[in-house]
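J.: how would this look folded up:
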Amino acid sequence: MNTRQLRTLLAVREHGSVHAAAAALFLSPSAVSQQLRSLATACGFSVVERDGRGIRLTARGLEMAALGDELIRRWDSTVDSLRRTAAEPVERPARAVRLGALPSAYRTWLFPVVHRLRTRGRLAFELFETAPHEAYEEVEAGRLDLAVVVRPPGPRATSLTSHPLYRDPFVLVVPRALGGTAPSLRGLADAGWVLPGRETHCHEVIVRHCARLGFRPRAAARSNDWQAMQEMALLLGAVAVVPASCLAPRDGLAAVELSPAERFEWRIELTTRASATAMPWFTAFDREVSRLSFEDRLSARSAA
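T.: You can find the predicted model right below:
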C-alpha cells in the first residue's frame, strides 16, 4: 500500500467515477483502475463497487478512505516540516537536485541550463524524463525536487507552487506531396494521422482539440517521440500536429501555422513544492532559467 493508491481512492470518493477521478489526478482511467485494484489486493477486500454508471466506495472502502485522509495529512505535514528544518543540505555539491522534464524541454533549452549550473554553481543533478500526468505527483511525493511540465487544467495540490515559463503552440506538419498551400485541420479530417500513444496526455490534448472542431483523427501510426512522428508522417504520407519547440525541418514535409480558429497550444511551467522555493539550489535554478527568452526560441524554431 502507498500514498498514490490512497490519493486515488480519495479522488474516487470525491468524484464518483474513474474518469472524473482520472481527470482530477491527471492520470489515465486505466491507471486509476490499476491503483484501485492494487489497493484492494493489498487490503484483501474490495474498496469500490459499481453504482449505476459510476462507482462508489464500499463500507470498508469508506473506512479506508477515512484512514487515508489522516495518513496523507500527516505525511505531507511531516515531509514539509523535515524539509524546513534541514540544514540546507542542497548547498553541498554531493546533493543531487532531482529534476524531471519533458523530452522536448531537455532537447531545446534545459540541457544547457543544467550544464551551466553544474559547472558554475557546482550543483549536482539527477535527470528524469517525466510524462505530464506524472510530474506533479512525483514532485508532491518528494521523488522529484522540481519539474518542467505541461500545465494541466484545474487546480493543483496546495503544497505545490508553479511558475509559468512559456507557451508552446502546436503546428501542423503535412507532406508536400499532399498539395495545398494552407491546409486546415478540418480539411484533413479524412487523412491518416500520426498520433501519440492512446494513454498519454499528448494524445488527449490533440484528440480533444480535434473533437471541438467536429472530427476524430484516424491513426495511421503512433509514437510518443515528436521527431519520430514527423518521420512517420513523411514516410506514410500522413499528417500530424506537434509542438513548435519540437519541429525538425525535413525535405518533403511542410510545417503550417494553424489559423486563429484552429490554433491551440500548451503552457509549460516549472513546478516545485512550496517549501523548496527558499532553498539556495532553487534560487540558482530559477535565476538561470529567467535569463532565457523562450518566445524568441520558439518563434525561430517555428519559422525554420
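
J.: please count neighbours and contacts with C-alpha atoms only from this point.
T.: Noted.

J.: buried ones in the longest strand belonging to the chain?
T.: In the chain, with assignment by DSSP state E, the single longest strand is strand 160-175. Going by neighbour count (16 or more other CA atoms under 10 Å), the buried part of strand 160-175 is 160-162, 165-175.

J.: who are the packing partners of it?
T.: helix 226-236, strand 240-243, strand 253-257, strand 265-273, helix 294-303 (3 or more CA pairs under 8 Å, 6 or more residues apart in numbering; DSSP states H and E).

J.: show me how far that strand is from its chain's centre.
T.: In terms of CA atoms, centre = their mean, to the nearest Å, the centre of strand 160-175 is found 11 Å from the chain centre.

J.: that strand vs helix 294-303, what angle?
T.: Angle, strand 160-175 to helix 294-303, by axes from the mean of the first three to the mean of the last three CA atoms, to 10 degrees: 10 degrees.

J.: for Val289, which non-adjacent residue is closest in space?
T.: Val113 (7.0 Å; CA to CA, 6 or more residues apart in numbering).

J.: what residues sit buried inside the host helix or strand of that neighbour?
T.: For Val113, the host element (DSSP states H and E) is helix 111-119. Using 16+ other CA under 10 Å as the test for burial, helix 111-119 gives Val114, Leu117.

J.: and that helix, what does it pack onto?
T.: Right, helix 111-119 is packed against strand 124-129, helix 280-290 by 3+ CA pairs under 8 Å, 6+ apart.

J.: next, the second sequence, to be compared with the first:
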Amino acid sequence: MIDTRRLRTLRAVADHGTVTAAAAALHLTPSAVSQQLAALEHEVGHRLLTRDGRGVHLTAVGRIMIRHANEVLAQLERAQAEVAAYTTGAAGEVTVACFATAISAVLSPAIARLREETPGLRIRVRDAEGDHGLTMLLDGTADLTIAVEYRGAPDAADRRLSLLPLYAEPFDLVLPHDHPLATGDPAGAISLGSLGEETWIGPYPGNPVHDVIAFACERAGFTARFAHCSDDFRAVVALVGAGAGMAVVPRLALRDMALSGVVVRPAPGPERRVFAAIRRGADSHPLLRPLLDALLAVAGPLGGD
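T.: Predicted coordinates:
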C-alpha cells in the first residue's frame, strides 16, 4: 500500500528540485523527507529520483508516479470537499496567497462582500509575489492563490490545479515629466517600439510582471535594458520621477498612487492576466465556492474573462 503522504513529499521534491527546498516547504527536516522518499521507493520497488549536482530529477518511474500522484491527490481533495459539504455549512477558514495589487483590487473587496453574504467564512491573507503563491498552494500552506500568467506558469492542462481567469489588466507607460514623449495628448498611446533605446526601470527577473514586459518588448523588436530593479511599484514610480529612467507599470498598481514628477500614457501591448487557482478536486469545497464567486463578481468590472 502506497502512503499518500509520501506521494505529497515526492511531488514537493519534483516541484522544488531539491530535498532541502521541499523539506522547508513541507515544514520537515531534509532527513525526514529523504526517509519518506526511501520508503516510497521501497513500496514501489524502483528508484524514483536521481541526483544531479545539488538537485534531483525524476526517473522514468518517478514521472509515472508523479502523474498518478496528481490524480490520487486531486481525488482526495474531492473527497474532502464532499465530506465538508456534508458535515458543515460555509463556515471555517481559508488561506489565500495573493500579490499586493490584487489584494487591493479584488481580494479585499471580495472579503468585504463575504462578511455580509457568508459571515461564517474567515479569510487569512498571505502576501505572495511572483510565483510564490503557486508554491504555497501546491505545498498546502494556502488553499487558494491569485497569481499572474507568465511564460512557464501552470495552464489549464496542469493536472495539479484548477484555474479560474479573473481579469486582464493593461499597462501604462510612466515617464519623467520632462521626457520628450511626455508632451501631447494625455490619452495618446506610445508605441513600445519607440522605447528601445530608453533606460528601463522595473521588477526583478523572476517576477511575472518582468516577464510580461520583457516579452512585449521582444515582440516590439528589442530587448529592454533594465538599469534599476524593484518589485515595489511605488519605488519604480519614484525612480521615474527622479529622472532615472522610464517604466511600464500595471494600471491598477498606479491607482491611488502619488504621481508627482511623472507623466502617464497608455502602453499598448503588455497585459497582466490574473487568475485564481485551487488544487484540482477542491472546486466544490463549500468554503472555496463562495470565495471564488465573490472574486469573480469583483473582478468583472476590471475586465474579467
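
J.: the residue nearest to Val289 of the first structure against Glu288, yeah?
T.: Yes - assessed by CA atoms under 8 Å, Val113 of the first structure is found in contact with Glu288 at 6.7 Å.

J.: for the residue nearest to Ala157 of the first structure when sequence neighbours are not counted, give its distance to Phe170 of the first structure.
T.: Nearest residue to Ala157 of the first structure, sequence neighbours excluded (CA to CA, 6+ apart): Glu140, at 7.6 Å. Using CA to CA, to the nearest Å, Glu140 of the first structure is found at 29 Å from Phe170 of the first structure.

J.: Ala24 of the first structure now?
T.: 24 Å.

J.: same check, this time on Leu62 of the first structure
T.: Applying CA to CA to Leu62 of the first structure and Phe170 of the first structure gives a distance of 43 Å.

J.: that older thread, which of the helices and strands packed on strand 160-175 of the first structure sits closest to Leu9 of the first structure?
T.: strand 265-273 (22.7 Å; CA to CA).

J.: look up how far Ala278 of the first structure lies from the residue nearest to Val289 of the first structure.
T.: 20 Å.

J.: for the nearest residue to Arg67 of the second structure once chain neighbours are set aside, grab the count of nearby residues.
T.: Excluding the flanking residues, the one nearest Arg67 of the second structure by CA to CA, 6+ apart is Arg159, at 8.0 Å. Residue crowding around Arg159 of the second structure was assessed by other CA atoms under 10 Å; the count is 18.

J.: quick one: Arg159 of the second structure is in a strand?
T.: No - per DSSP: H, G, I helix; E, B strand; the rest coil, Arg159 of the second structure lies outside any strand segment and is coil.

J.: residues contacting it?
T.: Going by CA atoms under 8 Å, 6 or more residues apart in numbering, Arg159 of the second structure touches Arg67, Asn70, Glu71, Arg280.

J.: okay if I get those residues as JSON lines plus secondary structure and distance to Leu49 of the second structure?
T.: Output for the contacts of Arg159 of the second structure, formatted as JSON lines (DSSP: H, G, I helix; E, B strand; the rest coil; distance: CA to CA, whole Å):
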{"residue": "Arg67", "secondary structure": "helix", "distance to Leu49 of the second structure": "14"}
{"residue": "Asn70", "secondary structure": "helix", "distance to Leu49 of the second structure": "17"}
{"residue": "Glu71", "secondary structure": "helix", "distance to Leu49 of the second structure": "20"}
{"residue": "Arg280", "secondary structure": "coil", "distance to Leu49 of the second structure": "25"}
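
J.: thinking again about what came up before, now for the residue nearest to Val289 of the first structure: what does it line up with in the second structure?
T.: If you follow Val113 of the first structure across to the second structure using TM-score structural alignment, you land on Ala110.
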